[in-house]
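Q: Just to be clear, the model below is a prediction. Sequence and coordinates:
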Amino acid sequence: MADSAIVTPGAPAEGAPGTDAKRRHDPAARGFASDNYAGAHPEILAAIALANGGHQVAYGEDDYTAHLQDVFRGHFGPRAEVFPVFNGTGANVVALQAVTDRWGAVIAAESAHIHVDECGAPERVGGLKLLTVPTEHGKLTPELIDRQAYGWDDEHRAMPQVVSITQTTELGSCYTPEEIRAICDHAHEHGMKVHLDGSRIANAAASLGVPLREFTTDAGIDILSFGGTKNGLIFGECVVVLNPDAVRAMKHLRKLSMQLASKMRFVAVQFEALLSGDLWLRSASHANAMAKRLETAARAVDGVDIIHPVQSNAVFAALPHDVSERLQKNYRFYFWDEPAGVVRWMCAFDTTEADVDAFTAALAEEMAK
């Protein structure tokens, strides 16, 4: 190879703008810790570059954010209203505040992200009470909701006003449209609203093989958090209001909650790239397929126990603690329940068959020691 063809790591491609930044990671590195570890999809990077240059009105008054309303309505129906925010916790807190009073409470699964992984933000920042219920595979049912759905006239108890479900769940399972419709009908009969945490909503649609609106708008969901960063975006999530009659003053609430981006066009254009075509579905379907490949290979390894149904891009397994620790020296992944030896393996839009095969070969080698 001629010297002129050698590209220094971190250097720009020929004709690209220069930068003083340097690459500080190995782009060939792969792991199974989180779909958040993946970089940005090339089509998302191209969209951001497209939206760059010139001046656009700030704080969501730009052309890209205006068009985003039509993009989301194409998936969720003509009454949908979309409000881009910075991150998933922000989306959940803003959405839940929008459908609760100051004395309100939210019923959720004990494993819900809003309960386990958001540092108390719904309660401390949102000012609401979480009422949790133990579940199987992270899924609520009308019967489980009834364990907390009582006491609306008791001034000594926070009033249940919202049911929050996660799709796909934190344990990788997926609600069917019929299951969500039953939850929504039950909640609405009690005067409660329903929020859907959709950080991996694209993986659910890919798993179910149905349009997004079939298990959201058509099933009775009032408001949802729509995830992007786990499916190839750099930053940004959205609050999607499906029932405008259920909320009030969303613009003010978003600003009050410190979730109003000044250069919102760069959030909006990512979602336009994701949802205007089939990028969202292609990426999620691929991640799901890689998780299925991982599950199949891991099940074939003696001593590995898959403990939850693999219905999205997550695989939960139980294996000896020392095996996990040895594997973690070369592959990043998290313990889910360390005392029980349960780990979580996540696949992303850029996970390859070779990545899965190399990891499961290492798994088999370590288990055989």
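A: Okay, I see it. Residues are numbered from 1 along each chain as shown.
Q: C-alpha only now, for contacts and for neighbours.
A: Will do.
Q: show me where the stretch 101-250 of the chain has helices.
A: With DSSP state H, counting those that start in this stretch as the criterion, the stretch 101-250 of the chain has helices at 113-116, 121-124, 142-145, 177-189, 201-208, 250-256.
Q: From the contact counts, what lies against the second one?
A: So the one you mean is helix 121-124. helix 88-98, strand 129-133 (3 or more C-alpha pairs under 8 Å, 6 or more residues apart in numbering; DSSP states H and E).
Q: so how far is Ser257 from Val82?
A: 16 Å (C-alpha to C-alpha, to the nearest Å).
Q: second one coming, line it up with the first:
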Amino acid sequence: MTDLHAPAVRHFASDNYAGVHPEVLAAVAAANVGHVPAYGDDPWTERLQDVVRAQLGEQAVAYPVVNGTGANVVALQAMLPRWGAVVCTESAHVHTDENGAPERVGGLKLLTVPTPDGRLTPELVARQAWGFGDVHRAQPGVVSLTQSTELGTVYTPEAVRELCDQAHALGMRVHVDGARLSNAAASLGLPLRALTTDCGVDVLSLGGTKNGLLLAEAVVVLDPSAVDGVEYLRKAGMQLASKMRFVSAQLVALYEQDLWRRSAHHANAMAARLRAGIDAIGTLQVTQPTEANAVFVRLPADVAQALRRRWRFYDWDVADGTVRLMCAFDTTEQDVDDLLAALRSAVGGTGPARTTPV
């Protein structure tokens, strides 16, 4: 069969560009035997419930879905009445990268706040958490935070707990978009529950695709009293897979042992290597702390153009030249070093470093 792409080239645009981890492919193949009941009444989905309870606490219940947008929309719909609203950052994935799905499909109102590093704080939440009982205002019911954030930063357990305490005191719930939760936990050297259940998080969108899965995410309910009708909303939202064993088998492979941590730790390490190399060049400005698997750096237009002859990466802020360089579970040291060599060649010369604190 003719190759459809250059398999030796690994890009820096997104961890979604990466393939599927071999251990996950093996798990899918192992599940591909005989006939089992459809729509989640299968041994792999049953096993997944044991896995999420072990990772996230005895009350945790997983509802596998097929993509992250679906996980977020189903989770938020289940947490809110029709008149409810979600407080999130302006950079939140649910606001910027889901084509209005929470509004169009979920019928929700997003109340956004600006933040310089992608993280919410109680002070920022307070800007939108008001108007309770006012019939003219969408009612704030959920605080949604992303871990790790869209800007590659990480919430500490203390920060998550503070947000949960504030939200619960106001009668609100807390949702975590955990598309890269594994990267955050690996960065801090903590178990998954230390950033979620133990902090008071109510519902989690548990990521998989960005950490080596083929097509698998999950809505994980940590507090059963925080939701209503998840199973019906999942079906109505076109997120109920008929052959769910293949979705669940991937999640089991990732989270039953330590594959999630190994893969995320490697991606983070490659980002740290990339960040160190950029700092060593000395003339480029890194715009965000490098705390997970992303590096944000300002590149002159000619430098970015030179790099794009070989690699794909995303413009983050066209106005000031900021780009995002993302590492994945399969990014190699050689991949990073090749990019750095091309970057040094394109920049030419060195000078005083201008970076933000890590």
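A: Cool, the structure landed. All values reported here derive from a predicted model rather than from experimental measurement.
Q: Post the TM-score for the overlay when you can.
A: Taking TM-score structural alignment, normalised by the length of structure 2 as the basis, the two superposed chains have a TM-score of 0.96; 349 aligned residues with a C-alpha RMSD of 0.9 Å.
Q: And the helices of the stretch 101-250 of structure 1: which comes nearest Lys230 of structure 1?
A: helix 201-208 (9.5 Å; C-alpha to C-alpha).
Q: ok, average deviation of that closest one from structure 2?
A: For helix 201-208 of structure 1, the mean distance from the matching residues in structure 2 following superposition reads 0.4 Å, by mean C-alpha distance after the TM-score superposition for structure 1.
Q: Which residue numbers in structure 2 does that helix align to?
A: Helix 201-208 of structure 1 corresponds to residues 181-188 in structure 2, going by TM-score structural alignment.
Q: which residues are contacting that stretch?
A: 147-148, 154-156, 191-192, 195, 206-207, 211, 260-261, 264-265, 267-268, 291-293 (C-alpha atoms under 8 Å, 6 or more residues apart in numbering).
Q: Can you give me the neighbour number for the counterpart of Leu128 of structure 1 in structure 2?
A: When structure 2 is aligned by TM-score structural alignment, the residue opposite Leu128 of structure 1 is Leu108. For Leu108 of structure 2, the neighbour count with other C-alpha atoms under 10 Å is 22.
Q: Quick check: the gap between Leu108 of structure 2 and Ser148 of structure 2.
A: In terms of C-alpha to C-alpha, Leu108 of structure 2 sits 23 Å off from Ser148 of structure 2.
Q: Over to Gly189 of structure 2?
A: For Gly189 of structure 2, the distance to Ser148 of structure 2 - C-alpha to C-alpha - is 14 Å.
Q: Nearest spatial neighbour of the counterpart of Met79 of structure 2 in structure 1, chain-adjacent residues omitted?
A: Mapped onto structure 1 by TM-score structural alignment, Met79 of structure 2 lines up with Val99. Among residues not flanking Val99 of structure 1 along the chain, Val247 sits closest, at 5.7 Å (C-alpha to C-alpha, 6 or more residues apart in numbering).
Q: so that neighbour sits right up against Gln97, yeah?
A: No: contact criterion C-alpha atoms under 8 Å: Val247 of structure 1 and Gln97 do not qualify, at 9.1 Å.
Q: out of the two, which sits in the more crowded spot?
A: Higher neighbour count among Val247 of structure 1 and Gln97: Gln97, with 23 against 18, using other C-alpha under 10 Å.
Q: you'd agree the more buried one is up against Gly126?
A: Yes: contact criterion C-alpha under 8 Å: Gln97 of structure 1 and Gly126 qualify, at 5.8 Å.
Q: What range does stretch 36-44 of structure 1 cover in structure 2?
A: Under TM-score structural alignment, the match for stretch 36-44 of structure 1 is residues 16-24.
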